[in-house]
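In: Build me a model from this:
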Amino acid sequence: MKIQDLHSAFLANPSISTDTRKIKENDIFFALKGENFNGNTYAKKALDSGASLVIIDEEKYFIDERTILVDDVLTALQQLANFHRKQSKARVISLTGSNGKTTTKELINVVLSTSYKTIATKGNLNNHIGVPLTLLTIKPDTEIAIVEMGANHLKEIEFLCKIAEPDFGYITNFGKAHLEGFGGVEGVIKGKSELYNYLTNNNKSIFLNADDPIQLEKLSSYTKKYGFSTINPKYYHIELMNAQPFVNLMVEKVEINTNLIGAYNFTNCCAAVIIGKYFNIEVPSIKLALENYTPDNNRSQLINNKSHYIILDAYNANPSSMKVAIENFNSLEKTNKILILGDMFELGNSAKEEHQAIVDLTEKLNFETVILVGENFHKTSANSQQMKSFNELKAFLKTNPIKTNSTILIKGSRGMALERVLEII
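Out: Model (predicted):
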């Protein structure tokens, strides 16, 4: 089947499923493969569950005219998404970066949706499957699509750009994330900059943090750029008022009081402001959108219960985000500060060095208590409590309960699932 014909079928039933457990009536089921599963084997189940079509790439699973055989299901999904994007009048904003992608995407979306019909990546579906699925949610009346792009190795952002063909782009930052796949910080910068390369090569517009020397240098000669800065008069001025604990910023003499914890969220807010301004949204509307946004999904969530003041930032972690979270936590005007930190993953040969650097930082800042969890933190030289696993942490906290009225930062990589600490404390 030609991609045009598949697209016509999609327009008749514009809902995609890749999981038969979540299938809805008239969904088109794409039988994707993974390391431990073969979606082709679920073709009949998908049809029995109400799918209008199933897309397979193994002929032995063909059932009837509702079954479409292609060379490769994933490639067909990506080609369909690109074709759909080309047919749409929506403008596409893509963003990537080491830290803050998902929060920034959410902030951009709440600002732009005050004046435009928007769609945005759900959660962090930002890879070679998530980006196509996001693009396929573009509706006929969609005016702006905000597409998050994640990567853990070189050429991945370049590939995602070929699918999404963004009109605009923004990179949150270049940090120590996925060092194993990128081969070090220079690899991270090169990999994330693939978004810049696509945009500049195609004469598209770029939003930038002009206080970031890497972004400023890479875009020094490019003219279609729109940036924000706290110090550079050439760019749109935004001022950080404070972050005790919530980020307050000043935009055109209007103070915006957000529900976002940590000075590290300041630039995420700034990106939403400058993009909103570019799309002619007035500051009062930007203010209302940012002030009404409340983070969730374990990202810098404030939990103020009767016993403790907790900052839950357990969605993910890398050396850069861990460092700024700890430094921000240290700056809070609170007492009895306790850190519960989990391992950072995908660091490769840098794991030992980066975990020790975090330990050294915590000891330099002299917190009340530091609890380190995971195999990597357990191997460090530390004066802190060290646990190999969450089960050890659970046993420790049951016999050594945290004293009342403590201020607690919980942060670790997704695989550590440290939000489970809440059930104990």
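In: CA atoms for contacts and neighbours, from now on please.
Out: Fine.
In: ok, residue 339 - contacts?
Out: Contacts here follow C-alpha atoms under 8 Å, 6 or more residues apart in numbering; on that basis residue 339 touches 367, 369-371, 408-410.
In: Quick check: PyMOL command selecting the buried ones in those.
Out: To isolate the buried members of those in PyMOL, using 16 or more other C-alpha atoms under 10 Å:
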select buried, resi 369+370+371+408+409+410
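In: Columns secondary structure on top of the contacts of residue 339, output as a markdown table?
Out: Shown next, in a markdown table, are those (DSSP: H, G, I helix; E, B strand; the rest coil):
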| residue | secondary structure |
| --- | --- |
| 367 | coil |
| 369 | strand |
| 370 | strand |
| 371 | strand |
| 408 | strand |
| 409 | strand |
| 410 | strand |
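In: Second input sequence below; structure requested for side-by-side comparison:
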Amino acid sequence: MIATEAKTLAEACGGEVVAGDPARVAETVSTDTRTLEPKACWVALKGDRFDANAFAGQAAAAGATVLVVEKLDGPVPEGTTVIVVKDGLLALQKLAHWHRMRLKLEVVGITGSNGKTSTKDFTRTVLGTQFETMATRGNFNNHIGVPLTLLSIEAGHQAAVVEMGMNHAGEIAPLCQIARPRIGIITNIGTAHIEYLGSREGIAEEKGALARALPEDGALLVPAGCDFADYFKTRTHARVIPVGNCRGVVRAENLRQDGMRSQFTLVVEGRPVGEVNLPVIGRHMVKNALLAAGCGWFLGVPFDKICQGLSGTMLTSGRLRRYETGGVTVFDDTYNANPESMTAAIDTLAEVPVANGGRRFVVLGRMGELGEHAAEAHPRIGRLAAERGLQVVSVGEGAEGISRGAGRGEHFPDVDDAVAGLAGRFRPGDVVLFKASRGAALERVMNRVFPPEN
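Out: I've put the predicted structure just below:
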């Protein structure tokens, strides 16, 4: 955030300065007393199990100069200005929208059932070859994370890539109202969060809030193979740019994968424009890269820089990251999972070449937020993995159906049992994929069985 006086922040968030110097300046915004920087504006949030208003003194001691609270218990900390608001979360969101609107920059909004973070990584790198670009850090993609992401934009930034996640209906539209993107990317419509949204049609309606929020001079990028692509076209005023493998306005042709990288010719409007050497495998990853390429093309990034950016992208940890240890190739895709991303990862592993008698294993945990669909989805994933010739291991409560569906799969009830059962099982030449929903914390198994060497 640009350095701003407390009185201006109060106006922006709908609050009132009740103590301290109205001219006192804050340079950043934080909601966490553990990580805030000196001269921060600290916003107290309340949840079902906590009330940060009680920690205003700690925020001041950590360096906050402006405190945004619903109430202040105790004396005003020395050297601070206090702003009182009715609702801390609403105040944070108002601050974010105010800050975004005072900046002249391109905002790219990304949503979808899966692939958001890798698409964000590709888009950030592509735009970064031409513009000073910032992007969502970690998983800051919800009603709190998006405002904090926007508030971290500085005056020198020319583009922002904002990931937008959701769990329930009605959550994407407010994020769009805060961020005001001109470019939107919808990675896909799967079954993630179907427990709360009821159907893929309901999920498409919620994700389509991004399409509806775009202006006429904007662009919406969607996979050409998405069965909701036509639906999105009817829901947006922006230009729709379909992308895909061998289809779409922006597409990949001559795709080759060697187990480590994906190489393809980037084709735009029927014309080959360059060669891309992605540092990751998987057709779904190629699709995510093409969405980023389309965004760069729309914003005028030269084709050679688009190819350069894609080829040099470093993906966020847990997104099909590949490493080797003891001669075994490990794919870390532990960040999250749903039936579509599980299917994509399994198909990818099945295509990875092995030598010297190497075997392919999948170590899988439960997929969350599927509700009544979980009973069918887990066995289906196990069957698919077995059909692809993979050796199947499931770990943890809720994942039993995966190994049961595989027929010859093996299940471990918890992390310790899995570590004990898998230690020493793998030999040089084997390839192992770990994947599960975030709540399963499957990386605890992976990191103990295969400690990264770097």
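In: Tabulate the contacts of residue 339 of structure 1 in TSV, adding columns for distance to residue 388 of structure 1.
Out: Listed next are those as TSV, based on distance: C-alpha to C-alpha, whole Å:
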residue	distance to residue 388 of structure 1
367	21
369	17
370	14
371	11
408	20
409	19
410	16
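In: tell me which of the contacts of residue 339 of structure 1 are still there in structure 2?
Out: Among those, the contacts conserved in structure 2 (both residues aligned by TM-score structural alignment, their matches' C-alpha atoms under 8 Å) are 367, 369-371, 408-410.
In: ok, so of the residues you listed, who is nearest residue 82 of structure 1?
Out: residue 410 (39.5 Å; C-alpha to C-alpha).
In: quick one, what contacts the counterpart of residue 416 of structure 1 in structure 2?
Out: With TM-score structural alignment as the criterion, the equivalent of residue 416 of structure 1 in structure 2 is residue 440. Neighbouring residues of residue 440 of structure 2 by C-alpha under 8 Å, 6+ apart: 365-366, 396.
In: tell me the SS of residue 66 of structure 2?
Out: With three-state DSSP as the basis, residue 66 of structure 2 sits in strand.
In: Quickly note the distance from it to residue 101 of structure 2.
Out: 21 Å (C-alpha to C-alpha, to the nearest Å).
In: Please apply the same query to residue 231 of structure 2.
Out: Counting by C-alpha to C-alpha - residue 231 of structure 2 and residue 101 of structure 2 are separated by 30 Å.
In: So for structure 2, which residue is the most central one in space?
Out: residue 117 (3.1 Å; C-alpha atoms, centre = their mean).
In: thought it was touching residue 318?
Out: No. Counting by C-alpha atoms under 8 Å, residue 117 of structure 2 stays clear of residue 318, with 10.1 Å between them.
In: Trace residue 128 of structure 1 over to structure 2, please.
Out: In structure 2, residue 128 of structure 1 lands on residue 143 (TM-score structural alignment).
In: can you count the residues close to the nearest residue to its match once chain neighbours are set aside?
Out: Once flanking residues are discounted, residue 143 of structure 2 sits nearest to residue 175: 6.7 Å by C-alpha to C-alpha, 6 or more residues apart in numbering. If you count neighbours by other C-alpha atoms under 10 Å, residue 175 of structure 2 ends up with 29.
In: Remind me which helix or strand residue 175 of structure 2 belongs to.
Out: In this assignment (DSSP states H and E), residue 175 of structure 2 forms part of helix 172-179.
In: same check, this time on residue 38 of structure 2
Out: Counting by DSSP H and E, residue 38 of structure 2 is part of no helix or strand.
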